[in-house]
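*Asks:* Below: sequence and its predicted model.
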Amino acid sequence: MSLNRRQILSSLAALGAASAAPGLVAQGAWPSKPIRIILPYTVGGSADALARGIAEHLRSVLGQPVIVESRPGANSALGAELVAKSPADGYTLLYLGYPTISTNLVVYKDVRYKLEDFQPITTTFRSPVSLTVKRDFPANNLKELMDLARKQGSLSYGTSGNGSSPHLLMEKIKADTGIRFEHIPYKGENPAVLDVLGGHLPLFAGSIATPQQHVRSGALKVIATSSAERLPSFPDVPTFREAGFPEHVFTYWHGFAAPAGTPRPIIDRLHAAIVAAMSTQPVRNVLGPDQIATAMSPEAFTEQIRKDIALWTPVIRASRIE
């Protein structure tokens, strides 16, 4: 759900209650030392900016330094493994991207952790996949894109890499429609967008935030987004649902998790603080135009991850993504 005033007030109340919880006192009045947020991505990206904004808010409400530590590699698996093996004491948290403890468990054969190694805390935002093409591309909506791909026999598209959320969604569309789409993985979204801009790649599947400068200038156009409703920042861009593909409505999430076994009073306090952080202006300033602040309870977040694993496992195996 999107954050609203009632949810924010409820989280602030929970934060105060958790602060006084007897369990926390028994554990030495957590927190009594610095907290680490393991960021399984490189420094300088949108995830880094969001993690640091949330860390600053946590520092102010928890009264201890909160350090963001970048540990990129293996599509976020290296950072996740570090957290999975950390003590369950509330001092090591994982900034959680969508693939980390859902699709990575299927895509990578040698992942050294499982969902049960973590206690999900909350989502922070959800974001759809958008399809972007050059201004003069001979399709203006998803239906026309499908017709063009069918007529040509196949259509190439670029994403930020194998097993990414856009890759999985396009493979699902391919499987459901029988239309051939050829995946070209890039090392990040920017190189793919530049190839679309230069006419070397027909289609980019990914965040609308990356190409937005070129979209607003008119050099590129977004022909569809997988959100349930049109994005407020791009009200002229139709959704997959509007184009007749309601089964492909999809948004990926980011969030936070702790090692499994972290005491519930600590999880509750972290949940309340992170949800409250998402309502602050400094954090909202770093959200992209397609990133909608959301929050889930630890239980709902865990169930969502289980549903994601069930959804994508057959797609990954049928497409032989690894």
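*Replies:* Great, that's in hand.
*Asks:* switch to C-alpha atoms for all contacts and neighbour counts from now on
*Replies:* Will do.
*Asks:* So which other helices or strands are in contact with the longest helix that the chain contains?
*Replies:* The longest helix of the chain (DSSP state H) is helix 298-319. When contacts are defined as 3 or more C-alpha pairs under 8 Å, 6 or more residues apart in numbering; DSSP states H and E, helix 298-319 packs onto helix 104-107, strand 118-128, helix 165-177.
*Asks:* Presented hereafter is structure B, for comparison with structure A:
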Amino acid sequence: MTLDRRTFTHALALGSLAGPLSSRAQAAYPSKPVRIICPFAPGGGSDFIARVAATRLAERLGQPVVVENRPGAGGTLGSELGVKAAPDGYTLLLVAGSYTVNPALYKLSFDPVADITPVIQLSRGAYVLCVNAKLPVKTLQELLALARKDPGKLTFASSGPGGHLHVVTEYLLDMAKVKATHIPYKGTGPAINDLLAGNVDMLFGGTEGMMQHVKSGKLRALAVGTAKRLPAYPDIPSVAESGLPDYDVVAWHGLVAPKGLPPAVLARLNADLNAVLKAKDMEDRLEPTGVGAAGGTPEQFGALIQAEIVRYGKVIRDAGIRAE
């Protein structure tokens, strides 16, 4: 009886300590390097955002934050690796708009909503619709009128079939009730090169890659995809004010973690990243490219992901888009 009583008392003591021990373990976060999985190749816009965030976050956490590029299958390979990692805060996944189109294109091995913990939206940017400067149009209305005269004659480039650029362009064409022929490329770089050469007529691309060619006079910017004009480029109208008032497409990036991330770790990451995004040097780094810092709560970012999965799923089904 004495042994049983002692055992019982010892068990109670251990139980009472479990909570404080767990809290202390979470409070010690991070005690080792953190990695951010970027499911795209080095050198692109997603890689740029991941590395800027990693550098600033490392300063806040006091631990190295390493970017690990895992490209392939439209970002699904790296996403699977990130989502299925241990939910301890030491593996984060960079996600972009493509994360919300992939559920309608691929048979995923994870639930893109239920299997993640949204952490924060990092950036809010825009795509700009550009045409080769030799194309005889100066506004979006003129481009759409030209497309209506000869359905399917005009061509549009994308970074690949089923990619975010493909989907948002089809979204615009469907809303405008016009037809154009899709010419897919293996990445945004080759698509821009062929647009510059005049081999395709138009491309919806990120401002960071397109505006240098607009400034040189080789491309003409017709509209930005966000609902309002960009402060960095106030002379370029939005698609919404150019006749399609319901069109609003944001080129965004954010961080998620696997499902089950401890609340204390989530709160630490969200607070530190919000502080990073509000810093003046971050604004100075992003604004010249037409990209703005976002921030906000995990709940806000989760709502964005869910809403865009629904929206782009419909666009993909209506347009019959398939990944290749």
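*Replies:* Good, I have the coordinates. Values in this document were obtained by computation on a predicted structure and should not be read as measured data.
*Asks:* Just the buried positions in the longest helix of structure 1, please.
*Replies:* Buried positions in helix 298-319 of structure 1, judged by neighbour count with 16 or more other C-alpha atoms under 10 Å: Pro298, Phe301, Thr302, Ile305, Asp308, Ile309, Trp312, Thr313, Val315, Ile316.
*Asks:* and if you look at stretch 197-205 of structure 1?
*Replies:* Within stretch 197-205 of structure 1, the residues that count as buried by 16+ other C-alpha under 10 Å are Leu197, Leu201, Pro202, Leu203, Phe204, Ala205.
*Asks:* Okay, and which of those map to strands?
*Replies:* Among those, DSSP state E puts Leu203, Phe204, Ala205 in strands.
*Asks:* For structure 2, which segments count as strands?
*Replies:* Along structure 2, the segments classed as strands by DSSP E run 34-38, 65-69, 91-96, 116-125, 127-132, 155-158, 181-184, 202-206, 219-224, 251-258, 292-293.
*Asks:* Can you lay out those strands as CSV showing distance to Ala50 of structure 2?
*Replies:* Shown next, in CSV, are the strands of structure 2 (distance: least, C-alpha to C-alpha, whole Å):
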stretch, distance to Ala50 of structure 2
strand 34-38, 7
strand 65-69, 7
strand 91-96, 7
strand 116-125, 9
strand 127-132, 19
strand 155-158, 22
strand 181-184, 26
strand 202-206, 16
strand 219-224, 23
strand 251-258, 9
strand 292-293, 13
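*Asks:* quick one, which of those is nearest to Phe8 of structure 2?
*Replies:* strand 251-258 (36.4 Å; C-alpha to C-alpha).
*Asks:* Which secondary structure elements does that closest one sit against?
*Replies:* helix 76-83, strand 91-96, strand 116-125.
*Asks:* what sits up against the last one?
*Replies:* Going back to what we said before, that points to strand 116-125 of structure 2. With C-alpha atoms under 8 Å, 6 or more residues apart in numbering as the contact definition, strand 116-125 of structure 2 has outside contacts at 49, 53, 83, 206-207, 250-261, 266, 269-270, 273, 277, 290-299, 301-302.
*Asks:* once aligned to structure 1, how far is it on average?
*Replies:* Its aligned residues in structure 1 lie a mean 0.9 Å from strand 116-125 of structure 2 after superposition (mean C-alpha distance after the TM-score superposition for structure 1).
*Asks:* hmm, who's touching stretch 157-168 of structure 2?
*Replies:* Here stretch 157-168 of structure 2 makes contact (C-alpha under 8 Å, 6+ apart) with 74, 97-98, 101, 105, 182-191, 195, 200-205, 249, 312, 315-316, 321-324.
*Asks:* distance of the closest residue to Ala264 of structure 2 other than its chain neighbours from Val119 of structure 2?
*Replies:* Distances taken as C-alpha to C-alpha, 6 or more residues apart in numbering put Gln26 closest to Ala264 of structure 2, at 6.4 Å, once the chain neighbours are dropped. Gln26 of structure 2 sits 16 Å away from Val119 of structure 2, taking C-alpha to C-alpha, to the nearest Å as the criterion.
*Asks:* Of the two, which one has the most company?
*Replies:* Shown here are Gln26 of structure 2 and Val119; by other C-alpha atoms under 10 Å, Val119 has more neighbours (30 against 18).
*Asks:* That one matches what in structure 1?
*Replies:* Here Val119 of structure 2 is matched to Ile121 in structure 1, going by TM-score structural alignment.
*Asks:* ok, now how distant is that match from Leu39 of structure 1?
*Replies:* 15 Å.
*Asks:* Repeat that for Arg264 of structure 1.
*Replies:* Distance from Arg264 of structure 1 to Leu39 of structure 1, by C-alpha to C-alpha: 23 Å.
*Asks:* Translate Pro263 of structure 2 into the numbering of structure 1.
*Replies:* Checking TM-score structural alignment: Pro263 of structure 2 goes with Arg264.
*Asks:* ok, the residue sitting nearest the centre point of structure 2 - contacts?
*Replies:* Closest to where the C-alpha atoms of structure 2 average out (C-alpha atoms, centre = their mean) is Ala96, at 1.6 Å. Residues near Ala96 of structure 2 by C-alpha under 8 Å, 6+ apart: Ser46, Ala251, Trp252, His253, Gly254.
*Asks:* Of these, which ones are shared with structure 1?
*Replies:* Using both residues aligned by TM-score structural alignment, their matches' C-alpha atoms under 8 Å, structure 1 keeps these contacts from the contacts of Ala96 of structure 2: Trp252, His253, Gly254.
*Asks:* ok, so of those, who is nearest Val239 of structure 2?
*Replies:* So of those, ranked by how close each gets to Val239 of structure 2 (C-alpha to C-alpha), first place is Trp252, at 17.5 Å.
*Asks:* what number of residues lie near the closest residue in space to the closest one that isn't next to it in sequence?
*Replies:* Nearest residue to Trp252 of structure 2 in three dimensions, chain neighbours excluded: Arg124, at 4.7 Å (C-alpha to C-alpha, 6+ apart). By the criterion of other C-alpha under 10 Å, Arg124 of structure 2 has 18 neighbours.
*Asks:* same deal with Glu322 of structure 1?
*Replies:* 12.
*Asks:* Please name the nearest non-neighbouring residue to Met202 of structure 2.
*Replies:* In space, Met202 of structure 2 is closest to Val131, 4.3 Å off (C-alpha to C-alpha, 6+ apart).
*Asks:* now the equivalent of the one you found over in structure 1: how far from Arg241 of structure 1?
*Replies:* When structure 1 is aligned by TM-score structural alignment, Val131 of structure 2 is paired with Val133. Note on Val133 of structure 1: its distance to Arg241 of structure 1, by C-alpha to C-alpha, is 19 Å.
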